[in-house]
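Asker: structural data only, the sequence is not supplied:
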């Protein structure tokens, strides 16, 4: 009785080619192993199980990469709301930074950014500052207040743009591109104020630095892109 039940179960599950074989020639217990193996292979090969959430992230990154090939593909708003085509920076090395006025990193970063800019602005270097209020609400002011703060207190001569989001669904397109081009150590998202992206003369994102990385510490990388001798 037990042998008959097992044989019946096997026959109802095997594929149609095997049904044509004589049941007397089928192994009784060894047949279960190939069936289970083929069953597992079929399940794991399904895209919905194999990729899951990773598929959406990869698809998003590929879409961002295919739509925009360089920084020059973007137009952003300046602090007064005017459109700025980033194509005007073609041929320059760029350092793109999300800034804030009330952060513990504000004084050191603004001070060193000004020093770096003063030293290399005549050699093809430009800093693009994007205020952001997503981290501890440390950039609550208006664009006018932000520009006045940076220019008066820290003598910022580089352009400061419209306040933007750098993470989330409402993140500025340029930041979606930056993050897709250079992911962070613990994921693509910007972690805090003063994250830095270094862009070469062809508009390619070549490096990314943590908020705690001081501007002067990346001078060596900057000089290489500028072609400045040590």
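Answerer: Nice, thanks for sending it over. Note that the coordinates shown come from a computational prediction; the quantities given were computed from them, not determined experimentally. Residues are numbered from 1 along each chain as shown.
Asker: contacts and neighbour counts: CA atoms only from here.
Answerer: Fine.
Asker: helix, strand or coil for residue 61?
Answerer: Three-state assignment for residue 61 (DSSP: H, G, I helix; E, B strand; the rest coil): helix.
Asker: quick one: residues contacting it.
Answerer: Residues near residue 61 by C-alpha atoms under 8 Å, 6 or more residues apart in numbering: residue 180.
Asker: can you tell me how far it sits from residue 180?
Answerer: 5 Å (C-alpha to C-alpha, to the nearest Å).
Asker: and residue 105, by the same measure?
Answerer: Distance, residue 105 to residue 180, by C-alpha to C-alpha: 25 Å.
Asker: who has more neighbours, those two?
Answerer: Neighbour totals were compared for residue 105 and residue 180, and residue 180 leads with 21 against 18 (other C-alpha atoms under 10 Å).
Asker: check the offset of the helix or strand the more buried one falls within from the chain's centre.
Answerer: Per DSSP states H and E, residue 180 falls inside helix 173-181. From the chain centre to the centre of helix 173-181 is a distance of 6 Å (C-alpha atoms, centre = their mean, to the nearest Å).
Asker: give me the residues contacting that helix.
Answerer: Residues outside helix 173-181 that contact it (C-alpha under 8 Å, 6+ apart): 61, 64-65, 68, 71, 74, 76, 166-167, 188-190, 197, 205.
Asker: over to stretch 193-207?
Answerer: 69-72, 90-100, 103, 105, 109, 132, 135, 178, 181-182, 208-212, 222, 225.
Asker: just the ones of the residues you listed in strands?
Answerer: 93, 94, 95, 96, 97, 98, 99, 208, 209 (DSSP state E).
Asker: among those residues, which one is most surrounded by other residues?
Answerer: Counting neighbours by other C-alpha under 10 Å, residue 99 leads these with 29 neighbours.
Asker: contacts only, for the residue nearest to that one when sequence neighbours are not counted.
Answerer: Counting by C-alpha to C-alpha, 6 or more residues apart in numbering, residue 131 is the residue found nearest to residue 99 once chain neighbours are left out, at 4.6 Å. Residues near residue 131 by C-alpha under 8 Å, 6+ apart: 98, 99, 100, 139, 146, 160, 161, 162, 163, 164.
Asker: presented hereafter is structure B, for comparison with structure A:
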């Protein structure tokens, strides 16, 4: 099984086969429009502009499961992202990434690459750790998505090779992408 075995919904509700991206390096991200990490759209777009001609795609999945930080309908989210951040990479319909309504793609992604911790050098790491520890002392052992802007890196064969938490350094993400290109 690989990422290519899944279909997802585009913003207009049309089914999209991820096999259409076969042979490309993918960065799959769950996003939000009013999150402290929302400015990551700028870095994601810069990376997309730099590498899209070399077989790189970013697949963006808005998700409202974390603090209701992705309100609005698909077209509102898309307008915000294109207008404010100039996003040109593919954006898909809003989804759930955790729980009983999680789409099959995300169930597969977290099964392939579970949570390994927030990056220790990020300014928000201790705050995030305290927040999760207070709710669930075992959160570190659970593979689910913890917050907006978690990213999964997929190689050209559709294999999930790495997971980056929202606290990951942009340079580390970009270096991993370049290594697969």
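Answerer: Okay, I see it. Quick caveat: nothing in here was measured; it's all calculated off a predicted structure.
Asker: quick TM-score on the pair, please.
Answerer: The TM-score (TM-score structural alignment, normalised by the length of the second structure) is 0.85; 157 aligned residues with a C-alpha RMSD of 0.8 Å.
Asker: would a markdown table of the contacts of residue 131 of the first structure with distance to residue 216 of the first structure be doable?
Answerer: Converted to a markdown table, the contacts of residue 131 of the first structure look like this (distance: C-alpha to C-alpha, whole Å):
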| residue | distance to residue 216 of the first structure |
| --- | --- |
| 98 | 17 |
| 99 | 16 |
| 100 | 18 |
| 139 | 23 |
| 146 | 23 |
| 160 | 19 |
| 161 | 22 |
| 162 | 25 |
| 163 | 25 |
| 164 | 25 |
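Asker: from those residues, which is closest to residue 122 of the first structure?
Answerer: Nearest to residue 122 of the first structure among the contacts of residue 131 of the first structure, counting by C-alpha to C-alpha, is residue 160 at 18.4 Å.
Asker: what's the counterpart of that closest one in the second structure?
Answerer: For residue 160 of the first structure, the aligned position in the second structure is residue 91, judged by TM-score structural alignment.
Asker: cool, and residue 136 of the first structure?
Answerer: Here residue 136 of the first structure is matched to residue 67 in the second structure, going by TM-score structural alignment.
Asker: downstream neighbour of the helix holding residue 180 of the first structure in the secondary structure list?
Answerer: Following helix 173-181 of the first structure toward the C-terminus (DSSP H and E): strand 196-199.
Asker: can you show me the helices along the second structure?
Answerer: Under the criterion DSSP state H, the second structure contains helices at 40-51, 74-85, 104-112, 125-135, 170-180.
Asker: how many other residues sit next to residue 144 of the second structure?
Answerer: Quick note: residue 144 of the second structure (other C-alpha under 10 Å) scores 19 neighbours.
Asker: need the contact list for it.
Answerer: Shown in contact with residue 144 of the second structure (C-alpha under 8 Å, 6+ apart): 98, 110, 114, 115.
Asker: name the nearest of those relative to residue 85 of the second structure.
Answerer: Residue 85 of the second structure lies nearest to residue 98 out of these, by C-alpha to C-alpha, at 26.4 Å.
Asker: would you mind measuring from the closest one to residue 65 of the second structure?
Answerer: Distance, residue 98 of the second structure to residue 65 of the second structure, by C-alpha to C-alpha: 8 Å.
Asker: now the spatially most central residue of the second structure, nearest residue through space, not along the chain?
Answerer: Centroid check for the second structure by C-alpha atoms, centre = their mean gives residue 29 as the closest residue, at 1.1 Å. Nearest non-adjacent residue to residue 29 of the second structure, counting by C-alpha to C-alpha, 6+ apart: residue 151, 4.5 Å away.
Asker: translate the one you found into the numbering of the first structure.
Answerer: Under the alignment by TM-score structural alignment, residue 151 of the second structure pairs with residue 196 in the first structure.
Asker: how many residues are close by that match?
Answerer: There are 26 residues near residue 196 of the first structure, going by other C-alpha under 10 Å.
Asker: swap in residue 172 of the second structure?
Answerer: Neighbour count for residue 172 of the second structure, taken as other C-alpha under 10 Å: 11.
Asker: again with residue 130 of the second structure
Answerer: For residue 130 of the second structure, using other C-alpha under 10 Å, the count is 12.
Asker: corresponding residue for residue 110 of the second structure in the first structure?
Answerer: With TM-score structural alignment as the criterion, residue 110 of the second structure pairs with residue 179.
Asker: look up how far residue 7 of the first structure lies from its match.
Answerer: 58 Å.
Asker: so for those two, which sits in the more crowded spot?
Answerer: For residue 179 of the first structure and residue 7, the more surrounded residue by other C-alpha under 10 Å is residue 179, and the numbers stand at 22 against 17.
Asker: looks like residue 11 of the second structure contacts residue 73 (just checking).
Answerer: No: between residue 11 of the second structure and residue 73 no contact is recorded; they are 9.2 Å apart, counting by C-alpha atoms under 8 Å.
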